[in-house]
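Student: Model the structure of this input:
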Amino acid sequence: MTTMSLPNPATTTLLLGGRVHSPAAPDATAMAVADGTVVWVGQDSVGRALHPDAEVIDLDGAFVAPAFVDAHVHATSAGLLYSGLDLTGCRTLGQCLDLVRAYAAEHPGVLIWGHGWEEVNWAEGRPPTRAELDEAAGGAPVYLSRIDVHSALVTTALLHRAPGARDADGWSEQGPLARAAHHHVRRAAKESLTTAQRQQAQRLFLKHAASLGVAAVHECAGPDISSPEDLTDLLRLSAAGDVPQVFGYWGEAGGLAVAKELGATGVAGDLFVDGALGSRTAALCEPYTDDPSTSGALYLDADAVAEHLIACTRAGVQGGFHVIGDRAVAQVVAGFAKAENVVGAAALAARHHRLEHLEMVTAEQAARLAGWGVIASMQPLFDDAWGGTDRAYAQRLGLPRGAQLNPFATVAAAGMVLAFGSDVPVTPVDPWATVRAAVYHRTEGLGISPRAAFTAHTRGGWRAAGIQDGISGTLQPGAPATYAVWSAGELVVAAPDEKVQRWSTDPRSRVPALPRLDADAELPRCLRTVLRGRTIHHIEEDRR
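Tutor: As a prediction, this is how the structure comes out:
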């Protein structure tokens, strides 16, 4: 591949000698781009004849495909994970405390922001107590979010900055703080960060996402998860043009005016109907198997859901919710039914409202949601990390309940639009691993085809953000030139009736091929990411 960067979008650029993923020409080796738009795809010789004066980029066999869209991120928190205290690799309680102790010694006098502890598989079977954390931190204020970000460990020093936490729902004298108490301490921790720290974290995250072939992200902001200032800074950074595009969502009931002032795409994202399974705050119809004393937390009921949907629909704005547990899903479906009685099914469907996670949805519920035009924003790496018969979901919920989550095949079969994301920092931004996880679901029959999974992580993300032009997220004439260039091995097409077991390399299938996604296959490596004709990431492939 040549060393030149893509020129200004006003110049015609001809990419030659590659493998282009295009529904217009599945065997294409070349693509022409002008004014930030794909103007032609086809074979090299024809491209040279049609565009003799174009700036040429030799792809040297690389794979060119629509760039990924991550439909659920938390940019600042992700950037803080990259630059702060990363606990995702901790295997014991002692290791967690050792990392806190070392970080406090290296960064005296500052807030310690950490993320990623998960006590489920620790030998001790529990997280550190507050007394243990106080000792390790040496008096520093510490905020350590659990892997699901629905509970956190904090030191006494941070609690001094959040006095309301002690009287709030979810308070624990020595254990993790959840629910409203968690929101109090998270807000105090956020307010302890400087503007420069936040902005540095945001840029770090966006550059990292671009390096993985992601050209757009959906930031799920809100009063309990971030702040108006945080979203404003992120949207301003995105507008600079050298990072992925950001679609901002503001998750607040009654937040229409705030969302409009912020320039948000919708009043959706992390507007919590319930919590998360790992923290035992997802709202369930039956108690948690590993703690029968609780069935989780329901923050919004059907009436509140309906009220939000009616307001958003009448305002012509996309609305939506965070929903995980089966009791929460039932309340959301009932809320949509109530909203339909007021505004009508057509008006409701026209807004393409969205639901985040939707982990415990049934086929009947998915069919009803599809009828209302609802988009399912889901995270396949959740199943990869916690699904199946022997991981965290099974531990929390028992079997068979714990092995039936994230039913991508059920949702797709019902006709719902799928949009895939990471929920970073909950799971990492890793698009090809995400596509593979959606195909190889840990429960037989719940995965989808590679083509459907790839579409959900590309075109589905644009559709979820309200771009319904039919071509965004594809590479065909007239589509935005938003793509990634990959170093990839053999390209294959999954047989339509046996999506995992059989693969085809026959070009006569006329279906655009994709890299192999088998468990032992090496996933593609991103060489270049382009957003509407402008390069936002570029590296040279080392061919030594």
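Student: When you work out contacts or count neighbours from here on, use the C-alpha atoms and nothing else.
Tutor: OK.
Student: Quick one: classify Val492 as helix, strand or coil.
Tutor: Secondary structure state of Val492, per DSSP: H, G, I helix; E, B strand; the rest coil, is strand.
Student: To compare against the first, here's the next sequence to fold:
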Amino acid sequence: MTTVLTNATVFTGSADAPLHEAVAFEAGRILAVGDAATVRAIAGEDAEVVDLDGALVSPGFVEAHTHLAMLGQTLDKVQLRDAGSLSEIQERLRAARSAQPEAAYLLGASWMFDAVPGGQPTAAMIDEVIDDIPVILDSNDVHSSWVNTAALEAMGITAETPNPPGGEIVRDADGQATGFMLETAAIEYVWSYLDEITTAADRERFLDTAFEAYLHSGVTAATDMALGEPELAAVVRLLERDGRLPFPVTAHWLLRPTGDPERDLSQVTRAVEVRDQVAALDGSEWFRLAGVKFILDGVIDACTAAMRAPYANGTNAEAIWSYQTAAPVAVAADAAGLQLAMHAIGDHASEIALDLVEECGRANGPRLRSPRIEHLESVTDDTIRRMAALGVVASLQPVHCDPAIMDNWMAMLGDERAETGFPWQKFRDAGVRIALGTDAPTAPLEAAHNLFIALTTRSALSPGSAVYHPERAFTPGQALEGLTLAGAVAGEFGDGIGRIVPGGRANLVVLDVNPFTGDPDDLLESTVLRTYVDGELVAGSAASTRE
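Tutor: Alright, predicted model coming up:
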């Protein structure tokens, strides 16, 4: 069956390309795109014709940075992002415990630093309401964990437990853990504990939940940014179960600093093995390991991002991976043809990231590369110029600078840096390719809300007039390109993903709000009418009606 979507505004993936009126597809591939009469003539008289009444048709959104299994798990947790005080957090935990009296543990997500007295959570604060089972709460940025005493005991955390490289178990004056775990301490101890208590069936359910949520948001491809052994096993089981994934995924193998150069390098060896093993699987066109992920620093909210100058409180943070420890690992990964993805929030961390890219070129010689830096919240003008010269992609998340969550971020910096963050306009002016994502579950996953913030620099969490430097705003074409084509290029997708082009995969989204002509505020209440993957209607209000 040939399908024609007409009476629409059709965006094809590039901000510079003209808008069209209609698109036709058959057998999972785009047949034609252009004016309505021409497309209908090519499609033929027997084609199904869908009149969209002026809606937006776009390539399906490409989520440029996500954590699929973690997102699916987070959607099951106690939600704390909008809890504005410690008492409100405690009340939600108390209510969740009352609703789950047989639970062996309790998980929460997205607490905000400015909701906790002094931004320093303690186990005692949770113990006041739940002290009989482990409670583990992820911070909004998922770079810190807040746990109760029962969780510390379950994880075996004592005064003698060492800080892992790049992380900290926050301790009191007596050397006892307070219940606050920063950066790799959260990864090595909290995440590892959660891996132990999570079943294979749980992980499959988490992935199913994440895929379903994304499809209803119009996402038809995604790049997972923290793949490890448990996540890999879950994806493989889904491929074995269904022969495919709900939409194509590329992934990056998470590298953890160990303090041992040989162990660090062995992680690259494992990444190469995984890449080759996945490529040999049935259904491999749905899943591919594209590269490796370095978490070079932490986050500004916790003063763990590596900055050129100290924070307002006089402290600063060392990089989680120093240049010296990361360089041989990056060179090995690059030599193996693995893409480098580097989390760098602080302005010093992004300098390290570019030093690594340059070292790969010196060590391995010139060739086509597509390195990417994730987040780039505080960044110097010189770094932006270097990124443009080196062809490094800026992977940015508009939802991370929602004005509703910016107060603590700005207070931690405390000087002119608080007013120069997230410099989207400077990346654009320098010619740096920008891919847009959400980093879910560190932020809401809805693509339309991400688009709203990109267009307005206003808050999707707390709508109002407050803005963070509106000169940074994207045009509709620029933002949609970042959410589609640029995300596909950054994620090393091919086969027409991220574009509407004849012969390409018919992965499409239909949104009831047209950002080219409508009020951006309408995006906050927008509806995904249709999501197509390979020409199949898989989600959206129209899909529900059809069912």
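Student: Overlay the chains and give the TM-score.
Tutor: Superposed pair, TM-score by TM-score structural alignment, normalised by the length of the first structure: 0.84. Supporting alignment: 496 aligned residues with a Cα RMSD of 2.6 Å.
Student: Straight-line length of stretch 329-343 of the second structure, end to end?
Tutor: With Cα to Cα, to the nearest Å as the measure, the first residue of stretch 329-343 of the second structure is 15 Å from its last.
Student: how far does it sit from the chain's center?
Tutor: 19 Å (Cα atoms, centre = their mean, to the nearest Å).
Student: What residues in the second structure pair up with the lengthiest helix in the first structure?
Tutor: Identified as the longest helix of the first structure according to DSSP state H is helix 326-343. On the second structure, the counterpart of helix 326-343 of the first structure by TM-score structural alignment is residues 347-364.
Student: now for Thr38 of the second structure: what does it line up with in the first structure?
Tutor: In the first structure, Thr38 of the second structure lands on Val46 (TM-score structural alignment).
Student: If you could redo that for Ala479 of the second structure, that was the one I meant.
Tutor: So, by TM-score structural alignment, Ala479 of the second structure is matched to Ala453.
Student: rewinding a little: give me the mean deviation of the match of helix 326-343 of the first structure from the first structure.
Tutor: Here the mean offset of stretch 347-364 of the second structure against the first structure after fitting is 2.2 Å, by mean Cα distance after the TM-score superposition for the first structure.
Student: Distance of Ser377 of the first structure relative to Glu359 of the first structure?
Tutor: 10 Å.
Student: Compute the number of surrounding residues for Arg161 of the first structure.
Tutor: Burial of Arg161 of the first structure is recorded as 17 neighbouring residues (other Cα atoms under 10 Å).
Student: helices or strands next to the next helix or strand after the longest helix of the first structure in the packing?
Tutor: Following helix 326-343 of the first structure in sequence order, the next helix or strand is helix 345-350 (DSSP states H and E). Applying 3 or more Cα pairs under 8 Å, 6 or more residues apart in numbering; DSSP states H and E, one finds that helix 345-350 of the first structure contacts helix 302-315.
Student: Specify, as a residue range, where the helix it packs on falls in the second structure.
Tutor: Helix 302-315 of the first structure maps onto residues 323-336 of the second structure, going by TM-score structural alignment.
Student: ok, back up a step: residues contacting the longest helix of the first structure, please?
Tutor: 273-274, 282-285, 298, 301-307, 309-310, 313-314, 323, 348, 358, 360-361, 365, 368-369, 372 (Cα atoms under 8 Å, 6 or more residues apart in numbering).
Student: and Ser377 and Glu359 of the first structure? which has more neighbours close in?
Tutor: Ser377 (27 against 22).
Student: what sits against the equivalent of the more buried one over in the second structure?
Tutor: Counting by TM-score structural alignment, Ser377 of the first structure corresponds to Ser395 in the second structure. Neighbour list for Ser395 of the second structure: Ala64, His65, Arg372, Ile373, Glu374, His375, Leu376, Ile434, Ala435, Leu436, Gly437, Ala490 [criterion: Cα under 8 Å, 6+ apart].
Student: Take those and write them to a markdown table, including secondary structure.
Tutor: Formatted as a markdown table, those follow (three-state DSSP):
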| residue | secondary structure |
| --- | --- |
| Ala64 | strand |
| His65 | strand |
| Arg372 | strand |
| Ile373 | strand |
| Glu374 | strand |
| His375 | strand |
| Leu376 | coil |
| Ile434 | strand |
| Ala435 | strand |
| Leu436 | strand |
| Gly437 | coil |
| Ala490 | helix |
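Student: any idea how far the most centrally placed residue in the second structure lies from Leu413 of the second structure?
Tutor: With distances taken as Cα atoms, centre = their mean, the second structure has Asp439 as the residue nearest its mean C-alpha position (2.0 Å). Using Cα to Cα, Asp439 of the second structure is found at 22 Å from Leu413 of the second structure.
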